[in-house]
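K.L.:
mind folding the following:
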Amino acid sequence: MGAGQVEREHTEAIVLKGVDFSETSRIVTLITPDRGKMACMAKGVKRPKSPMAGVLDTFNRIDLVYTWKDTRQVQTLIEANVANGYAGIKGDLDKSSYGAFLLELALVVVHDNEPSEDFYIELIQALNQLDDWTGEVAVFGAWATLRLLSAAGFAPMLSTCSTCDKAIEANPGFAFESGIVCGACSADQRITVGEYKTLKALADYPARCPRIRNGRSIFGLLATYATSQLESPFRSVRVIRQLERESLG
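P.N.:
From the prediction side, this is the model:
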C-alpha cells in the first residue's frame, strides 16, 4: 500500500479504553492481532440511536471494519459488532479490577502498528478464563500477569537465582530487575518458601490457572515487578490495593 493510500480492513480487537472526542464521537484504543495497538475514531457513536452504542465499551471483544491510512495516527472505524462482552468480568468488581490491570499492561507493552498476535492470543485466553473464573481472583490475576509478561518478553526468572544461577533453597527473595534470587544474593524483597512455590506453580501452568490460594502477595510482587520493568505506574493496581484494604477493614 502506497503512502497516503486509504485501505479498508477487517479484523478483531479488544477495546482497551475510550475517550470522548466531541459531543457525538469517541476515540477508542484497541489491541488487534495484526496491527498491535491502534486508535480509531468512532464517529457518531454517542448518538442515542447509533448502531455502535455499547459496542465499544472497555473489555469488549469486537469484530470491526475500519479504514487504514499510513500517514494518520487515528484510523476511522466504519462498523463494529460485539463478539464477547465479558459480562462475568464487568459484573464483578474484583474481576473487573484485575482485568483492568491486564488491559493497562497491554496499553504499555504493545506498540502501535506492530503485529502482536502472540500477546493478543494470551490476552484473549486470560479474559475468557477470567470471565468464568470462580476461584480466588488475585491468584488468577497473578497467573495472567505472568502469562502476559512472558508473551511480551518481560518474564521474571524463576527457575534458579537470577543473579548467580544457583538453586533456590532457604530464604528466597525477589529482585525487581530480574526475578527470583537465592538467600545469598541481594533482594528487593524477601519472600517465603511457600510464596516461591506458588510463583513456580503459576508459571508451570501455561494453559489454565491452577486453583490455589493466597495470591494477593504474589500479585502484588508481580505488579511491582511490572511497574519496575516497564517504568510505568498502573492506576488499576492502586484500585486493587484500595479494595484489599477495604476488605480487611
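K.L.:
CA atoms for contacts and neighbours, from now on please.
P.N.:
OK.
K.L.:
does the nearest residue to L77 once chain neighbours are set aside belong to a helix, a strand or coil?
P.N.:
In space, and not counting its chain neighbours, L77 is closest to Y66: 4.3 Å by Cα to Cα, 6 or more residues apart in numbering. Classification of Y66 using DSSP: H, G, I helix; E, B strand; the rest coil returns strand.
K.L.:
so Q75 sits in a strand?
P.N.:
Yes - Q75 forms part of a strand when assessed by three-state DSSP.
K.L.:
how many other residues sit next to it?
P.N.:
20 (other Cα atoms under 10 Å).
K.L.:
what's the helix or strand for the residue lying closest to it once chain neighbours are set aside?
P.N.:
Spatial nearest neighbour of Q75, excluding adjacent residues (Cα to Cα, 6+ apart): C40 at 4.6 Å. Using DSSP states H and E, C40 sits in strand 36-42.
K.L.:
to check against the first, give me the structure of this:
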Amino acid sequence: MDRNKTEGIVIRQVDFSETSRVVTFFTRDYGRISVLAKGARRLKSAFEAAIDLLTRCQIVFLHKSTSSLDILTEAKLVNRFRAESHQVNAYYAGLYVAELLQSLSEEFDPYPRWYDAAVVTLSRLQSDADFRQAVIRFELVTLAELGLLPEFEQCQCGRPVEENSERWSLWIQQGVLLCSQCRHHEASARPLTGEVLSTLRRLSHSDMADETIPPIPDIQLRIIRPLLTALISNIIDRRPKMLAYLKF
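P.N.:
Below you'll find the model as predicted:
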C-alpha cells in the first residue's frame, strides 16, 4: 500500500459501521478520494473534528491497489468552515461548493487550481462579502477547469462582442455564444448584453483571490444567475440540489 500525504476539503461523509465512516475529500494533489476513517464515529476519535463537513485538513492515507477502500490514517485540521448563524445563505453556498466538487470530479483526477478556488471561496463565504458573487466566481472557475467555459468574446461565426452592441444569446447545450443572425431555437431565452458579457469576461479572467473585483450589479445578477445554473445543470443532467436552498 502507498502512503500518501496531501491537503483536502471534506465534501461528503457516509456512515460505514457503528464506529467508522467513509469520508470523501477533494484534495489538491489527488483530486477526489474516498477513504475509510476507522473509529471516526467514536466519541474519542483519533480524528476528532478534523473530518467534519467542509473542513480543510492535512491528511495521510493508504492507497490500496485493489478495489477496496483506501484507509485514512491521519487528519490534522487546517481550518474549519464557520458560517455565522445569520449567514444561512453562506452555509448553503458552502454545501453547494461541495456538491459541485463531488458531482463534477473524477477520482484521482487532480485540479490544483480548482482546489485553490474552493479554498478561497469557502474563506470568502465566511466573511461579510456577497455570497452571490463568491458563488458565481467559483462556478466560472469550475467551468474553466473542466474546459466547458463558453467563449464570451465572440459569436461562433467570429463576430466580436462590443460593449454597446446588439443583444446576444448562449446556446446552452453547445456552450457557444450566438449573435442575432446565428441564434438557434435551443439558445438561452434570456438575452445577454455587451455589458453582461464584459462582466463575465472580467470575472473569468480574474485571479480568484483578487479582492478588488467590483460587485456585480443586481440587474446583471438576474441574468447571469440563471445562465450559470443552466450551464451547470446541462453538464450534470440535473439542477444542483443546493441551489433550491440559496436565496439569490
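K.L.:
ok, back up a step: what about the residue nearest to Q75 of structure 1, distance to E9 of structure 1?
P.N.:
To E9 of structure 1, C40 of structure 1 is 12 Å away according to Cα to Cα, to the nearest Å.
K.L.:
looking at these two, which is more packed in?
P.N.:
Using other Cα under 10 Å as the criterion, C40 of structure 1 and E9 rank with C40 on top: 20 against 12.
K.L.:
map C40 of structure 1 across to structure 2 for me.
P.N.:
Applying TM-score structural alignment, one finds that C40 of structure 1 aligns to V35 in structure 2.
K.L.:
which residues touch N4 of structure 2?
P.N.:
60-63 (Cα atoms under 8 Å, 6 or more residues apart in numbering).
K.L.:
alignment lookup: it to structure 1.
P.N.:
N4 of structure 2 maps onto E9 in structure 1, by TM-score structural alignment.
K.L.:
just say helix, strand or coil for that match.
P.N.:
Using three-state DSSP, the structure places E9 of structure 1 in strand.
K.L.:
for V14 of structure 2, same thing?
P.N.:
Here V14 of structure 2 is recorded as strand under three-state DSSP.
K.L.:
wait, doesn't it sit right on V22?
P.N.:
Yes - taking contacts as Cα atoms under 8 Å, V14 of structure 2 lies within contact range of V22: 5.2 Å.
K.L.:
which of these two has more neighbours?
P.N.:
Using other Cα under 10 Å, the more surrounded residue of V14 of structure 2 and V22 is V22, with 21 against 11.
K.L.:
which residue sits closest to the counterpart of that one in structure 1, ignoring its sequence neighbours?
P.N.:
In structure 1, V22 of structure 2 lines up with I27, judged by TM-score structural alignment. Closest residue in space to I27 of structure 1, ignoring its immediate chain neighbours: M41 at 4.5 Å, by Cα to Cα, 6+ apart.
K.L.:
give me the neighbour count for the one you found.
P.N.:
Residues lying near M41 of structure 1 (other Cα under 10 Å) number 21.
K.L.:
distance of it relative to G18 of structure 1?
P.N.:
From M41 of structure 1 over to G18 of structure 1 the distance is 10 Å, taken as Cα to Cα.
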